[in-house]
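Chemist: Below are the sequence and a predicted model for it; my questions follow.
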Amino acid sequence: MKKHPTLACAAAGLLSLAVAGAAHAQTVSNDVVKIGLLNDQSGLFADMSGKMSIEAVKMAIDDFGGKVLGKPIQIVSADHQNKVDIGLAIARKWYEQEGVDMILDVPNSAIALGVQELTRQMNRVAIFTSPGTSDLTGKACSPNGVHWTYDTYAYASGAASGVMAEGGKSWFFITSDYAFGHALERDASAVVKAQGGQVLGAIRHPIGSSDFSSYLVQAQASKAQVIGLANGSADTINTMKQAREFGIGTGKQRIAALYMGINDVHSMGLAIGQDINLVEAFYWDQSPESRQWSERFYKVAGRMPSGVQASNYAATLHYLKAVQAAGTDEAGAVMKKMHEMKINDLMTKDGTIREDGRVMRDLYLYKIKKPSESKRPWDYYTVVRTIPAQQAFKAPDPACPLVKK
């Protein structure tokens, strides 16, 4: 019996749709896109990122619609406790046993460098929103990693340049003794020397210190015009508070905070933080878009977002858009789309991802307001100037094998 041509065509069409549907169903591994938020939820970086970053990622997932390529989006999270062995053990378990597609956040540069290498070996994706070391796009760069928010060079050079422009030519550094602090000191020192200044000395302290008196005494004794704080979060807060007790910052010596966020300013108060220059990629009150999103975040978190928390929201959305555009969660295809797509969100306009994984975006030099200048809660910054991306971030490092020679 001869088949009717119309029925034959219809049957063929249905078969091709079935095959296409089956192929599409296999584009998402384990039928779920899983994001792993690895950060500090109990230590000195908990305010900067912590549990509130989970809420930021959930907001991004909800805003995206909860699904990508027809598959659910899940988030898992863990506290790495600022211990490299614990952080890497969690990351390995997520990749090998739990099907995590992308690891996000990772404050603590030493842990981030380990996660970068593990992610490359496992062919997954890592987006680093909170670690600072510029080595992530230098000798430790990876085709599977994106350095999203800032790096030590950008923040240190921006803050140092601002202070140098105001006459601070001689420097002494108080530095946290791990990869992040070392990189901050190195990058700021390079700027100081390049602009004709002097580095008179440096002293290093253990991460998570509580007593900075001996370090401050040595810094005072150096007679440097500027005491550069190459540390972060609780260490910076404690150094600042004790420096004010020593009278530093009110006379000939001034303080330069090479890394500080709005959560740090909130914790120490404007009376201690006033007149300090700092560099940020995001401030909740910098644009209509940032204000609108930050008010939403405030309703969930009870506080305005840090730059890292806003970055976790924005990075999650960019990743999910790339998965959608790639039609798969396979790392290579997703990374290709992430590099191709412009970044336009609440904190970035026309951002791009460079071949070494560095996100190129404008940064901002702010000055912390005096208490009398603040008009409402969380009104902490006055913008000094915009730092264009090409000026904020150093040129691609030849040590990165991804950089075209």
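Modeler: Yes, it's here. Residues are numbered from 1 along each chain as shown.
Chemist: hey, let's count contacts and neighbours off CA atoms from now on
Modeler: Will do.
Chemist: Distance of the residue nearest the centre of the chain relative to Ile203?
Modeler: Nearest to the mean C-alpha position of the chain, by C-alpha atoms, centre = their mean, lies Thr129 at 2.4 Å. Here Thr129 is placed at a distance of 28 Å from Ile203 (C-alpha to C-alpha, to the nearest Å).
Chemist: Confirm for me that the residue nearest to the centre of the chain is in contact with Ile103.
Modeler: No - the criterion here is C-alpha atoms under 8 Å, and Thr129 misses it with Ile103 at 10.3 Å.
Chemist: quick one, what contacts the residue nearest to the centre of the chain?
Modeler: Listed by C-alpha atoms under 8 Å, 6 or more residues apart in numbering, the contact set of Thr129 reads Leu104, Asp105, Val106, Pro107, His147, Trp148, Thr149, Tyr150, Val308, Ser311, Asn312, Ala315.
Chemist: how many neighbours does the second one have?
Modeler: The local packing of Asp105 (other C-alpha atoms under 10 Å) involves 28 other residues.
Chemist: right, and it touches Gly132 too?
Modeler: No - using C-alpha under 8 Å, Asp105 is not in contact with Gly132; the gap is 11.0 Å.
Chemist: Just give the number of residues close to Val19.
Modeler: 12.
Chemist: Equivalent analysis for His147, please.
Modeler: 27.
Chemist: Next: Gln274.
Modeler: Residues near Gln274, counting by other C-alpha under 10 Å, number 18.
Chemist: residues touching it, list them.
Modeler: Lys367, Ile368, Lys369, Lys370, Pro371.
Chemist: How much space separates the third one from Gly302?
Modeler: Just to be clear, that refers to Lys369. For Lys369 relative to Gly302 (C-alpha to C-alpha), the value is 22 Å.
Chemist: which one of these two has more residues nearby?
Modeler: Shown here are Lys369 and Gly302; by other C-alpha under 10 Å, Lys369 has more neighbours (20 against 11).
Chemist: just checking, the more buried one touches Val383?
Modeler: No - if you go by C-alpha under 8 Å, Lys369 and Val383 don't touch, sitting 9.9 Å apart.
Chemist: Buried by neighbour count: which residues of stretch 204-218 qualify?
Modeler: Of the residues in stretch 204-218, Arg204, His205, Ile207, Gly208, Phe212, Tyr215, Leu216 count as buried by neighbour count, 16 or more other C-alpha atoms under 10 Å.
Chemist: pretty sure the second one is touching Asp177, no?
Modeler: Yes - in this structure, His205 is within contact of Asp177 by C-alpha under 8 Å, at 5.5 Å.
Chemist: can you give me the helices for this protein?
Modeler: 5-25, 50-64, 84-97, 109-122, 152-165, 179-194, 213-221, 234-245, 262-268, 270-273, 288-301, 307-326, 331-340, 389-392 (DSSP state H).
Chemist: and here's the other structure:
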Amino acid sequence: MLVATATSAIAQNGPVRLGVLTDMSSLYADNGGQGSVVAAQMAVDDFKGKVLGRPIEIVAGDHQNKADIGSAIARRWLENDNVEAILDVPNSAVALAVQGITRDKKKLFLATGAATSRLTGDECSPTGIHWTYDTYALSQGATKAISRLGAKSWFFLSADYSLGAQLEADSRKVIDTTGGKVVGAVKHPINTPDFSSFLLQAQASRADVIALADAGGDFINAVKQAGEFGVTRGQKLAGLIVFIADIHSLGLQSAQGLMLSSAFYWDLNDETRAWSKRFIEKTKKVPTMIHAGTYGAVMHYLKAVEAAGTLDGPTVAAKMRELPVNDFMTRNGRIRPDGRLVRDMYLFRVKSPAESKYQFDYYQLLATIPGEEAFRPMEDGGCSLVKKS
């Protein structure tokens, strides 16, 4: 009894723990990884390190892109380590598993790194908030823009797990509405070193556009090998989920001309530059939209905790939905009942080496896509939290 009482007292008076569950060692490590831990800590520091009179502590874990490992870490954090909220989770399969666990445990899941739009659709949660971007918004931006430039036929090269499936499904809907045609598709395993057979199929299709429905290291390898095979001489490559860390790794010579949609670019305005300068000083790397999103989600969560006066998951989640989101990345954002943060998205073109004038000067802004246009209408997602009219 004394042990139980002591444990309860520690839980109530000890640090408020936030867990960054990410990919520390594989194909998404540059997009999330240690940079997400740094971004979360920056938000804690900017919040002065305490909430409700208790110190705030960031813990980190590596899910290794495996749903069973990610689930085990999430359960341990929530059941044994007094973690109040889990963040990042760049891998849609792991994120869906974590969403289920946090829903059951009534704890916050702030999905700043995951992409699948199912998180605010059939898998939505009262304590789940999809923060940075999703497959619907990314496919809307890139696929619509390329269709408007005259592309009629498409071939999909998709990662064989939930991210690739959802990106392809969301993009196919856009292609259908714009009068285009999908002439072929192939799936590849996650973390594929050799794309030759997949690219040869794509090349043989003679599609106007080869859409890469994959991310991180897979996207980088596919683009590099497409260049080696001469695919880009006759067909356009479209990245459906592209991070600036991918462009940095590829180099402008390989990536120039690529069109992509993103929730963030470090060089967009004075506020994004000021925050990014601090991040770059700490990491020596350019921040991705996951890093910026993780900072914003932690800051908004802490503001909601303070306003609600409690750490109770459902109460804090409701307060987060109630409060507008305003930071260097998001202007007058709002969190819908299905958990989707609605904010502007951006369409960019990757600059050529000659156009780039300074370090990390990689993107030219082509268009700002209003949040209401960028994200799937709430009534179309199939979320059980949305009241039917």
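Modeler: Received it, and whenever you're ready, just let me know what you need. Since the model is a prediction, treat every value here as computed from it, not as a measurement.
Chemist: Tell me which of the helices of structure 1 lies nearest to Ser77 of structure 1.
Modeler: Evaluated over those, closeness to Ser77 of structure 1 peaks at helix 50-64, with 7.4 Å, by C-alpha to C-alpha.
Chemist: Determine the set of other helices and strands touching the closest one.
Modeler: strand 71-79, helix 288-301, helix 307-326 (3 or more C-alpha pairs under 8 Å, 6 or more residues apart in numbering; DSSP states H and E).
Chemist: sorry, back to before: ok, the buried residues of stretch 204-218 of structure 1 vs Pro396 of structure 1, which is closest?
Modeler: Nearest to Pro396 of structure 1 among the buried residues of stretch 204-218 of structure 1 is Arg204, at 28.5 Å by C-alpha to C-alpha.
Chemist: follow-up on the earlier one: need the contacts of Gln274 of structure 1 in TSV (columns: distance to Asn231 of structure 1).
Modeler: TSV is the format used below for the contacts of Gln274 of structure 1 (distance: C-alpha to C-alpha, whole Å):
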residue	distance to Asn231 of structure 1
Lys367	18
Ile368	18
Lys369	21
Lys370	23
Pro371	24
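Chemist: which of those count as buried?
Modeler: Lys367, Ile368, Lys369, Lys370.
Chemist: got a markdown table for these, with distance to Asp187 of structure 1 too?
Modeler: Below are the buried ones among the contacts of Gln274 of structure 1 laid out as a markdown table (distance: C-alpha to C-alpha, whole Å):
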| residue | distance to Asp187 of structure 1 |
| --- | --- |
| Lys367 | 21 |
| Ile368 | 23 |
| Lys369 | 26 |
| Lys370 | 29 |
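Chemist: Of these, just say which sits nearest to Ser170 of structure 1.
Modeler: When these are compared against Ser170 of structure 1 (criterion: C-alpha to C-alpha), the nearest one is Lys367, at 20.5 Å.
Chemist: residues contacting the counterpart of the closest one in structure 2?
Modeler: Superposed on structure 2 with TM-score structural alignment, Lys367 of structure 1 falls opposite Arg349. Shown in contact with Arg349 of structure 2 (C-alpha under 8 Å, 6+ apart): Gln256, Gly257, Leu258, Met259, Leu260, Tyr363, Gln364, Leu365, Leu366.
Chemist: Do I have it right that Arg340 of structure 2 meets Thr132?
Modeler: No - proximity of Arg340 of structure 2 to Thr132 does not meet the contact threshold set by C-alpha under 8 Å, at 9.0 Å.
Chemist: So for these two, which residue has more residues nearby?
Modeler: More neighbours surround Thr132 than the other of Arg340 of structure 2 and Thr132, with 30 against 26 (other C-alpha under 10 Å).
Chemist: Looking at the alignment, what corresponds to that one in structure 1?
Modeler: With TM-score structural alignment as the criterion, Thr132 of structure 2 matches Thr149.
Chemist: before we move on, what about Leu258 of structure 2?
Modeler: That one, Leu258 of structure 2, aligns with Ile276 by TM-score structural alignment.
Chemist: residues in contact with its match?
Modeler: With C-alpha under 8 Å, 6+ apart, Ile276 of structure 1 has these contacts: Ile255, Ala256, Ala257, Lys367, Ile368.
Chemist: hmm, 7 Å instead?
Modeler: Ala256, Lys367, Ile368 (C-alpha atoms under 7 Å, 6 or more residues apart in numbering).
Chemist: do the same with Ser213 of structure 1
Modeler: With C-alpha under 7 Å, 6+ apart, Ser213 of structure 1 has these contacts: Gln242.
Chemist: gap between the corresponding residue of structure 1 for Ala307 of structure 2 and Tyr319 of structure 1?
Modeler: Under the alignment (TM-score structural alignment), Ala307 of structure 2 pairs with Ala325 of structure 1. Between Ala325 of structure 1 and Tyr319 of structure 1 the computed distance is 10 Å (C-alpha to C-alpha).
Chemist: now stretch 31-50 of structure 1: which residue numbers in structure 2?
Modeler: Counting by TM-score structural alignment, stretch 31-50 of structure 1 corresponds to residues 14-33.
Chemist: Residues touching the matching stretch, excluding its own?
Modeler: If you take C-alpha under 7 Å, 6+ apart as the criterion, stretch 14-33 of structure 2 is touched by 34, 37, 54-65, 82-90, 113, 191, 216-217, 243, 245, 288, 290-291.
Chemist: change it to 6 Å
Modeler: Contact with stretch 14-33 of structure 2 is made by 54-64, 83-89, 216-217, 288, 290, as judged by C-alpha atoms under 6 Å, 6 or more residues apart in numbering.
Chemist: With stretch 179-190 of structure 1 instead?
Modeler: Taking C-alpha under 6 Å, 6+ apart as the rule, stretch 179-190 of structure 1 contacts Ser109, Ala110, Gly132, Thr133, Thr152, Tyr153, Ala156, Ser157, Thr175, Ala230, Asn231.
Chemist: what's the mean distance for it versus structure 2?
Modeler: Taking mean C-alpha distance after the TM-score superposition for structure 1, the mean distance separating stretch 179-190 of structure 1 from the aligned residues in structure 2 is 0.6 Å.
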